[in-house]
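Colleague: coords please:
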Amino acid sequence: MSERKSAFAPVAERDARVLILGSLPGEASLAERRYYAHPRNRFWHLVGHTIGQDLVSLAYEARLDALKVARIALWDTVASARREGSLDAAIREADHAPLAELVATLPDLRAVGFNGRTSAAIGRPQLAASRLALIDLPSSSPAYAAMPLADKERLWARLADFLA
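Modeller: A predicted model of the protein is given here:
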């Protein structure tokens, strides 16, 4: 049986306006203990495009600092699960993260972006009664290559409306 894998702690400042939720860190991220570590994952590119800053060229801690300055928080919808490999389709026995508890600590929060279908399927029901804009985003994962990058950039850029 596959081993149980756990999400990282949220990266969130009290003044965050946008929360971006993934599903569960993949193998590369777990190995490096950092969000979106796979070199072909487009997360840092897409968020950088949204805030008008090149995040890809920055060191990890500087990326996190840039998100905090932009008032973007990060977390995952799955607190822990069994999963062989990195694909969301392989997630089993998932324990969901307490999203409503985190959201309650972020008084300036305006929107939640779900990075991919699994994140949305798990997170939307938990936050459906909130006052927040819930935005489904195309996955930044290299496993989701069906959509051109320019289309992903356009859809992710909608988050900027909630940062101003």
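Colleague: from here on, contacts and neighbour counts on C-alpha atoms
Modeller: OK.
Colleague: can you give me the strands for the protein?
Modeller: 4-6, 18-22, 72-76, 78-82, 92-96, 111-115, 133-137 (DSSP state E).
Colleague: Could you dump these into TSV with distance to Arg158 and mean neighbour count added?
Modeller: Below are the strands of the chain laid out as TSV (distance: least, C-alpha to C-alpha, whole Å; neighbours: other C-alpha atoms under 10 Å):
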stretch	distance to Arg158	mean neighbour count
strand 4-6	29	17
strand 18-22	11	25
strand 72-76	13	25
strand 78-82	24	21
strand 92-96	26	15
strand 111-115	9	24
strand 133-137	9	19
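Colleague: and for comparison, fold this next one:
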Amino acid sequence: MPASPFTCVGFLPSIDERCTHIILGSMPGAASLKAQQYYAHPQNRFWRLMAYLLEGGEPPQGYAARLQMLLRHHIALWDSIASCEREGSLDAAIREVKPNDFSALLARYPRLSTFCLNGGKAAAIFRSANKSLLKRTDLIFHTLPSTSAANARWRFDDLKRAWREALPIDH
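Modeller: Purely as a prediction, here's the structure:
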């Protein structure tokens, strides 16, 4: 008998008033939910990619330092989904979606202007739940290839090229 899906509840955003960009995943996977950390699965390339693009090096060891690295570059981190039903970690298994409230987030953090959607599921959920935001001419939306190891057809060099265009990179 297959296991039944369980309710997944996402994290609060990592954000401050200086953020201009926000990276949105879909819903943290099982490893991330267990660790209570974004992108905690060791095979996910997110932190390695961010460290390389933003600071030209390896990711900081501690989770708090990783979040601070993003905030130094005015990048917030959150998810398209507030809660859902899912068995396992794959986006394809996500059901019964409750989206996060981005209108409220933009009211609280008006400097946000660029949305970086990490993968197809994050983009699809965001777009279906935020049609009015998509019409705003002061906001930019980038649908980017997922950093998940499940997205194996995108090599690290391919991810670097795709993501570089969307991020506020100084070097």
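Colleague: Please state their TM-score.
Modeller: TM-score for the superposed pair, counting by TM-score structural alignment, normalised by the length of the first structure: 0.93. Supporting figures: 164 aligned residues with a C-alpha RMSD of 1.7 Å.
Colleague: before we move on, the earlier item: select, out of the strands of the first structure, the one closest to Gln126 of the first structure.
Modeller: Shortest distance between Gln126 of the first structure and the strands of the first structure, using C-alpha to C-alpha, is found for strand 92-96: 9.3 Å.
Colleague: average gap between the closest one and the second structure?
Modeller: Once the two are superposed, strand 92-96 of the first structure sits an average of 0.7 Å from its aligned residues in the second structure (mean C-alpha distance after the TM-score superposition for the first structure).
Colleague: hmm, who's touching that strand?
Modeller: With contacts defined as C-alpha atoms under 8 Å, 6 or more residues apart in numbering, strand 92-96 of the first structure is touched by 77-83, 122.
Colleague: Stretch 148-164 of the first structure too?
Modeller: Residues outside stretch 148-164 of the first structure that contact it (C-alpha under 8 Å, 6+ apart) are 17-18, 46-47, 49-51, 70-71, 110-111, 113, 137-138.
Colleague: Out of those, grab the one that's most surrounded.
Modeller: Using other C-alpha atoms under 10 Å as the neighbour criterion, Val18 leads the contacts of stretch 148-164 of the first structure with 27 neighbours.
Colleague: So what does that one match up with in the second structure?
Modeller: In the second structure, the residue paired with Val18 of the first structure according to TM-score structural alignment is His21.
Colleague: so where is stretch 87-100 of the second structure in the first structure?
Modeller: Going by TM-score structural alignment: stretch 87-100 of the second structure matches residues 84-97.
Colleague: ugh, wrong one, stretch 110-118 of the second structure
Modeller: Taking TM-score structural alignment, stretch 110-118 of the second structure hits residues 107-115 over in the first structure.
Colleague: what does the matching stretch contact?
Modeller: Residues outside stretch 107-115 of the first structure that contact it (C-alpha under 8 Å, 6+ apart): 14-23, 103, 120, 123, 131-140, 159, 162.
Colleague: if you set the cut-off to 6 Å instead, what comes out?
Modeller: The set of residues external to stretch 107-115 of the first structure that reach it, using C-alpha atoms under 6 Å, 6 or more residues apart in numbering, is 15-22, 120, 132-137, 139.
Colleague: And stretch 72-86 of the first structure, by the same measure?
Modeller: Contact with stretch 72-86 of the first structure is made by 2-7, 10-12, 16, 18-24, 26-27, 90-97, 119, 123, as judged by C-alpha under 6 Å, 6+ apart.
Colleague: Show me the helices in the first structure, by range?
Modeller: For the first structure, the helices defined by DSSP state H occupy 27-32, 43-51, 60-70, 99-104, 117-127, 149-156.
Colleague: Please work out which of these is packed deepest.
Modeller: Mean neighbour counts were taken over the helices of the first structure using mean count of other C-alpha atoms under 10 Å, and the top value, a mean of 20, falls to helix 43-51.
Colleague: mean offset of that one relative to the second structure (after superposition)
Modeller: On superposition with the second structure, the mean distance recorded for helix 43-51 of the first structure (mean C-alpha distance after the TM-score superposition for the first structure) is 1.4 Å.
Colleague: Where does that helix end up in the second structure?
Modeller: Matched against the second structure by TM-score structural alignment, helix 43-51 of the first structure falls on residues 46-54.
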